[in-house]
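Enquirer: pasted the sequence and its predicted model underneath.
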Amino acid sequence: MHPTIAKVTARIIERSKASRAQYLARMDQQQADGPLRGQLSCSNLAHGFAGCVGSDKYDLKQLNKSNIGIITAYNDMLSAHQPYATYPEQIKKACRDAGSVAQVAGGVPAMCDGVTQGQPGMELSLMSREVIAMATAVGLSHNMFDGALLLGICDKIVPGLTMGALSFGHLPTVFVPAGPMASGLPNKEKAAVRQQYAKGEVDDDALLEAESASYHSPGTCTFYGTANSNQLVIEAMGLQLPGSSFVPPFDGLRSALTDAAAKQVCRLAQQGTGRMADIYSEKSVVNGIVALLATGGSTNLTMHLVAMARAAGVIVDWQDFAELSQATPLLARVYPNGQADINHFHQAGGMAFLIAQLRAGGLLHEDVQTVAGEGLELYCKVPTMVDGELQWLDGPQVSGDETVLRPIDNPFQATGGMQLLSGNLGSAVMKVSAVASEHHVIEAPAVVFEDQQSLDVAFRAGELDKDCVVVVRYQGPQANGMPELHKLTPPLAVLQDRGFKVALVTDGRMSGASGKVPAAIHVSPEALNGGLLAKVANGDMIRVDAATGELTLLVDEATLAGRQVQQPDLTGNDFGTGRDLFARFRTLLASPGIGASALLK
């Protein structure tokens, strides 16, 4: 085991000792209470299987078969989740074949951040994670279930499902992915059209044509954003079947993997093993973080993994991420960290090659439980159809394309994809894997905005054609729900291409689409809650240093002490697009560094 991985893990275990013990004690008690379906009154139980048909009703009445609860995030507007339409009936059949029963326990909302980018609805995005967690708990609260299958892929859905399911951690639980869409317009071409649009060189029709050619069919978006980062991390943590993350929808192998996931959770339920509480351990959390860092994954996971872990009594923080990143080499380049998409990653060797290489480097804990059994050996194998049967065969020994995926002894860079920044402006994270080394250090005057729309106006007016650190504040959790600010990427990239030194500093998010412009995001404390970001004035010098991890406002203390904070009118964030229902909830959101959750201590 790499000494840094071992040291950070030991620190997490010690830090989490009390909270982890309390969590496991609660799960032990829930398990000791037994299959609660058998303790329901006759009236309760009759309601529980009244909607069943055929043998399912008889089997549930006899109380002698396992019942698997399906929590689904299906809707057919979200391309990644559209394939889930047929999964419940398929899963029910697979569970019957395995001598069990399955019921859809509940549905959870699943919003598409791609649709809401730059729109008021994006201000509900982060909070939708909390809603999903609570909805998951509501679905499983009927106490009808011996195991669970979680159908979800995208940004807040997987973290929310995880947080909710961990409240039922005494149950064996398996995630069921659906796979990415086929590769469309290459990401480099899509990004070029976006920048042309930002400069006014192409019109709406051209932009829509490019976007439609990129996002063109059912399945997960193919760039390496939060959705695909979720899949990679969940597999690395052993919460879904080996090699299942990136098999395309509507493929025979995908169908076989779905059947296998259903039968596996039935097997675990029948055996009384494979509790989610035991799989989701301190060591599996570290494995997930290492896999994220080794591939330059989404910065959203710096919040989600913290919140998810806390739901299991495991306390991790950004310092853990920073130290793990220094020990973890970057083995993959997938857009926006490179030109390849997630299908190219999969074809180059994918998860099997990645896990094998991280194991070879002593970067993953082997003594972990997974939904497939003990250890990670099976996660180095590739699911394959052989004579109509699903088998796991030995994974590749060499990368199929070293421009996309590399071995441990020839990484793209010696350290991982993220950097922790700190200084008088607070703490922030930066996705450095996509940023060229010549842009790692930016010291320039601040240009301050208090909403993302104002930046676009200034860009179009030519007011940003200079070296600058763009500050977009009052975008934190309590100010407006911490929306993602992808709309800022094209204009800032244009400025960089024009030869200007440019960086972004914000208490908002950029997520998996953080690209070639250095962006210090998730700044904490946020401007609304006493963060020094609120006192930054136009022209102030700011230093953003990804090499040393510095985020400093270069203004003397006396000057800052004399400045009064003029908070903007934020009441407009409380209404429209459903925001009125979340206004009070938003005030409960914690700092990003501890997961930005309203549900967890």
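Expert: Now that the structure is in, tell me what you want to look at. Everything numeric here is computed off the predicted structure, so don't read it as measured data.
Enquirer: C-alpha only now, for contacts and for neighbours.
Expert: Will do.
Enquirer: am I right that W392 sits in a helix?
Expert: No: under DSSP: H, G, I helix; E, B strand; the rest coil, W392 sits outside any helix and is assigned strand.
Enquirer: pretty sure it contacts V386?
Expert: No: with contact defined as Cα atoms under 8 Å, W392 does not reach V386; the gap is 9.4 Å.
Enquirer: who has more neighbours out of the two?
Expert: Here W392 and V386 are compared on neighbour count by other Cα atoms under 10 Å; more neighbours surround W392, at 16 against 10.
Enquirer: contact partners of the lengthiest strand in the chain?
Expert: If you go by DSSP state E, the chain has its longest strand at strand 441-449. If you take Cα atoms under 8 Å, 6 or more residues apart in numbering as the criterion, strand 441-449 is touched by 455, 467-473, 501-503, 536-547.
Enquirer: which parts of the helix or strand following it are buried?
Expert: Downstream of strand 441-449, the first helix or strand assigned by DSSP states H and E is helix 452-460. Residues of helix 452-460 classed as buried: 452, 455-456, 459 (neighbour count, 16 or more other Cα atoms under 10 Å).
Enquirer: before we move on, which element is A309 in?
Expert: For A309, the host element (DSSP H and E) is helix 301-311.
Enquirer: show me what that helix is packed against.
Expert: Helices and strands touching helix 301-311, by 3 or more Cα pairs under 8 Å, 6 or more residues apart in numbering; DSSP states H and E, are helix 157-166, helix 226-236, helix 282-295.
Enquirer: which elements pack onto the first one?
Expert: Spelled out, it's helix 157-166. Using 3+ Cα pairs under 8 Å, 6+ apart, helix 157-166 sits against helix 125-140, helix 301-311.
Enquirer: so which of those gets nearest G54?
Expert: Nearest of the helices and strands packed on helix 157-166 to G54, taken as Cα to Cα: helix 125-140 at 22.7 Å.
Enquirer: next up, a structure to set beside the first:
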Amino acid sequence: MHPRVIEVTDRLIERSRATRARYLEMIHAAASEGPVRGKLQCANFAHGVAGCGGGDKQRLRLMDSANVGIVTAYNDMLSAHQPYEHYPEKIRQALRDIGSVGQVAGGVPAMCDGVTQGEPGMEMSLASREVIAMATAVALSHNMFDAALYLGICDKIVPGLMIGALRFGHLPSLFIPAGPMPSGLSNKDKAEVRQRYAEGKASRDELLESEMKAYHSPGTCTFYGTANTNQMLMEMMGLHLPGASFVNPNTPLREALTVAAAQRVVRLTRQGGEFTPIGEIVDERVLVNSIVALHATGGSTNHTLHMPAIARSAGIQLTWQDMADLSEVVPTLAHVYPNGKADINHFHAAGGVAFMVRQLLDAGLLHEDVNTVAGRGLRRYTQEPFLEEGRLVWREGSRQSLDENILRPLDSPFSPEGGLRVMVGNLGRGVMKVSAVAPEHQVVEAPARVFHDQQELADAFKAGELERDVVAVMRFQGPRCNGMPELHKMTPYLGVLQDRGFKVALVTDGRMSGASGKIPAAIHVCPEAIDGGALARVRDGDLLRVDGKAGSLELLVDAEAFAARAPVSPPTGLGVGMGRELFAFMRASLSSAEQGASAFTSNLESLR
């Protein structure tokens, strides 16, 4: 094993010793030696099976049959989740075929950040993760289940399902993906049209045509944003079947993998003889594996919020520093948009997750001796699924990259490190994803221009007020202020300025997510402005230095004069309308970005 991986793992284990022990006590106490439904009062049991067909009812009375709870994030607003419409019946039939039962335990909300970008609804996006976690807990609270299957893919949905699943960590669990849409208009061409539109050089009709050619069918969006990073991480953590993440929807192989997943989770129950609860799969080693994979693939910065929150749900105290220390020694092996020109289908075709696992295992960068839903040992995930005469089989994945413009071996990486920086200075602490930023753009020293919403920046751009070197400071965008919406509406304007030869950077207590592009962006800055963070005292014209190479975030003004400034108050009318007022109680309880921007942090910390 690489010494840095051992070092981070050991300190994570030590730091988490008390909370992890308490967590394991909790899930072991919840586990039962036999089906919990067998201990229910007769009336409770009758309610739980009243809606089942006769055959399923009878099987549920027999305690050697497993009952699998299905938690689904299906809706047909999300292209990625639309394929899930018919999954419950497919899963139920697959379970009946082996003498078990599936029940949809509940649904969870699933909103699309792509639809709500720049709109009021985006302010509910991060908070929806907490709602999904709670909805998962409600679904499983019936306590009728021997195992659980989770149907979810996109940005906050998988992290929310994970947080909920880990609080029911005594249940064997498996996540079932639905796959990415086939490739459409390239992400590079789409981005070019967006920039031309921002400059007034493309019409709205041209822009709409471009977007609809890029996002054109059921399946996950094809860029390597948070949704596809989620899928890669679920596989790297051993919670998908090997090779399941990036098989396109509505294909025979996709259908076979869904059936196999449903039947595999039964084998992980006590009745199946391989009892493996999810709370024992997700340990410190598996979390370290997930962060290594995040860096090696150039994954979404949203996971600097999600992975600490997920870890805490399993009693593990993961920090940004742990993530950054791993980034220093994990090479970047994949270039998928926005880090490169290829999309996720190209990544999969070039060797995908199986190639990545093999490279990282052979380099000693991953813990191999871990539990997975496919059995003991991560080496199983160097295999890929195929159909042979209609039968699902696994074969060894490619030992060589089939396209080194997309996926590279350890001896010729795109970068010797993973590209995550913890940004530290007198403006606070944040993160930057430098893997998508050209080296010549990673350091910017320029005057600040302060904004309180994205439209202000767009208006300033159109008025010609930003035709200079500039650090855009977008404040009052943190979790406790307005729910921490993504801020992609600014990206085309800042990209145009950079293309015109100006030094441009962004500093914000908000977030940019997995589609963060070529602009150096210090994001998730905390303390956030509403909590009195330094951003609340920045003024137009202040000289700022954003150094992605050194990981520094500095305001270059007289320290005494800066300390004497009064912080600016947040804009009036925040968080009202479009249902946002319903989330006021949650915003007030959210932790800092570094602690996962979670409403549950204080409760989980009490497990110490």
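Expert: Yep, it's here. No experiment lies behind these values; they were computed from the predicted model shown.
Enquirer: please enumerate the shared neighbours of W392 and V386 of structure 1.
Expert: By Cα under 8 Å, 6+ apart, W392 of structure 1 and V386 have no common neighbours.
Enquirer: hang on, the earlier thing: quick check: which of the helices and strands packed on helix 157-166 of structure 1 is buried the most?
Expert: helix 301-311 (a mean of 25; mean count of other Cα atoms under 10 Å).
Enquirer: just the buried positions in the following helix or strand past it, please.
Expert: Where DSSP H and E defines the elements, the next helix or strand beyond helix 301-311 of structure 1 is helix 318-327. The neighbour-count check on helix 318-327 of structure 1 (16+ other Cα under 10 Å) flags 318, 320-327 as buried.
Enquirer: relative to helix 282-295, how tilted is helix 318-327 of structure 1?
Expert: Angle of helix 318-327 of structure 1 versus helix 282-295, following axes from the mean of the first three to the mean of the last three Cα atoms, to 10 degrees, is 60 degrees.
Enquirer: check the mean deviation of helix 318-327 of structure 1 from structure 2.
Expert: Aligned to structure 2 and superposed, helix 318-327 of structure 1 gives a mean residue distance of 0.4 Å (mean Cα distance after the TM-score superposition for structure 1).
Enquirer: read off where that helix ends up in structure 2.
Expert: Aligned using TM-score structural alignment, helix 318-327 of structure 1 spans residues 320-329 in structure 2.
Enquirer: in the stretch 101-250 of structure 1, which spans are strands?
Expert: For the stretch 101-250 of structure 1, the strands defined by DSSP state E, counting those that start in this stretch cover 101-107, 147-151, 173-175.
Enquirer: that older thread, which of the contacts of strand 441-449 of structure 1 fall in helices?
Expert: Of the positions in the contacts of strand 441-449 of structure 1, L455 sit in helices, assigned by DSSP state H.
Enquirer: and the counterpart of Q391 of structure 1 in structure 2, what does it touch?
Expert: Aligned counterpart of Q391 of structure 1 in structure 2: V393 (TM-score structural alignment). Taking Cα under 8 Å, 6+ apart, we find V393 of structure 2 in contact with 385-387.
Enquirer: quick one: R96 of structure 1 and T72 of structure 1, what's the gap?
Expert: 19 Å (Cα to Cα, to the nearest Å).
Enquirer: ok, those two, which is more surrounded?
Expert: T72 (27 against 20).
Enquirer: verify the stated contact: that one with I91.
Expert: No: with contact defined as Cα under 8 Å, T72 of structure 1 does not reach I91; the gap is 11.6 Å.
Enquirer: so what does P570 of structure 2 match up with in structure 1?
Expert: Aligned partner of P570 of structure 2 by TM-score structural alignment: P568.
Enquirer: can you get me a residue count around the counterpart of E209 of structure 2 in structure 1?
Expert: Under the alignment by TM-score structural alignment, E209 of structure 2 pairs with E209 in structure 1. E209 of structure 1 has 13 neighbours, counted by other Cα under 10 Å.
Enquirer: hang on, the earlier thing: and the helices and strands packed on helix 301-311 of structure 1: which comes nearest V432 of structure 1?
Expert: Closest of these to V432 of structure 1 is helix 282-295, at 10.3 Å (criterion: Cα to Cα).
Enquirer: what residues in structure 2 pair up with the closest one?
Expert: Alignment of helix 282-295 of structure 1 against structure 2: residues 284-297, by TM-score structural alignment.
Enquirer: which of the contacts of V393 of structure 2 still touch in structure 1?
Expert: Among those, the contacts conserved in structure 1 (both residues aligned by TM-score structural alignment, their matches' Cα atoms under 8 Å) are 385-387.
Enquirer: which one (most neighbours) among these?
Expert: P385 (20 neighbours).
Enquirer: I'd say that one and R395 touch.
Expert: Yes: using Cα under 8 Å, P385 of structure 2 is in contact with R395, at 6.5 Å.
Enquirer: part of a helix, is P338 of structure 2?
Expert: No: checked against three-state DSSP, P338 of structure 2 lies outside a helix; its state is coil.
Enquirer: neighbours of the aligned residue in structure 1 for it, how many?
Expert: Aligned counterpart of P338 of structure 2 in structure 1: P336 (TM-score structural alignment). Number of residues near P336 of structure 1 (other Cα under 10 Å) recorded here: 25.
Enquirer: do the same with P439 of structure 2
Expert: 12.
Enquirer: which residue lines up with it in structure 1?
Expert: In structure 1, P439 of structure 2 lands on S437 (TM-score structural alignment).
Enquirer: what sits against that match?
Expert: With contact set as Cα under 8 Å, 6+ apart, S437 of structure 1 has no partners.
Enquirer: same question for R579 of structure 1.
Expert: 121, 123-124, 573.
Enquirer: would you mind measuring from it to G481 of structure 1?
Expert: Going from R579 of structure 1 to G481 of structure 1 by Cα to Cα gives 9 Å.
Enquirer: also L140 of structure 1?
Expert: As judged by Cα to Cα, L140 of structure 1 and G481 of structure 1 stand 27 Å apart.
Enquirer: and A561 of structure 1, by the same measure?
Expert: With Cα to Cα as the criterion, A561 of structure 1 and G481 of structure 1 are 28 Å apart.
Enquirer: then A309 of structure 1?
Expert: Using Cα to Cα, A309 of structure 1 is found at 21 Å from G481 of structure 1.
Enquirer: same thing with G362 of structure 1?
Expert: Taken as Cα to Cα, the span from G362 of structure 1 to G481 of structure 1 is 39 Å.
Enquirer: same thing with Q264 of structure 1?
Expert: Look at Q264 of structure 1 and G481 of structure 1: by Cα to Cα, they are 38 Å apart.
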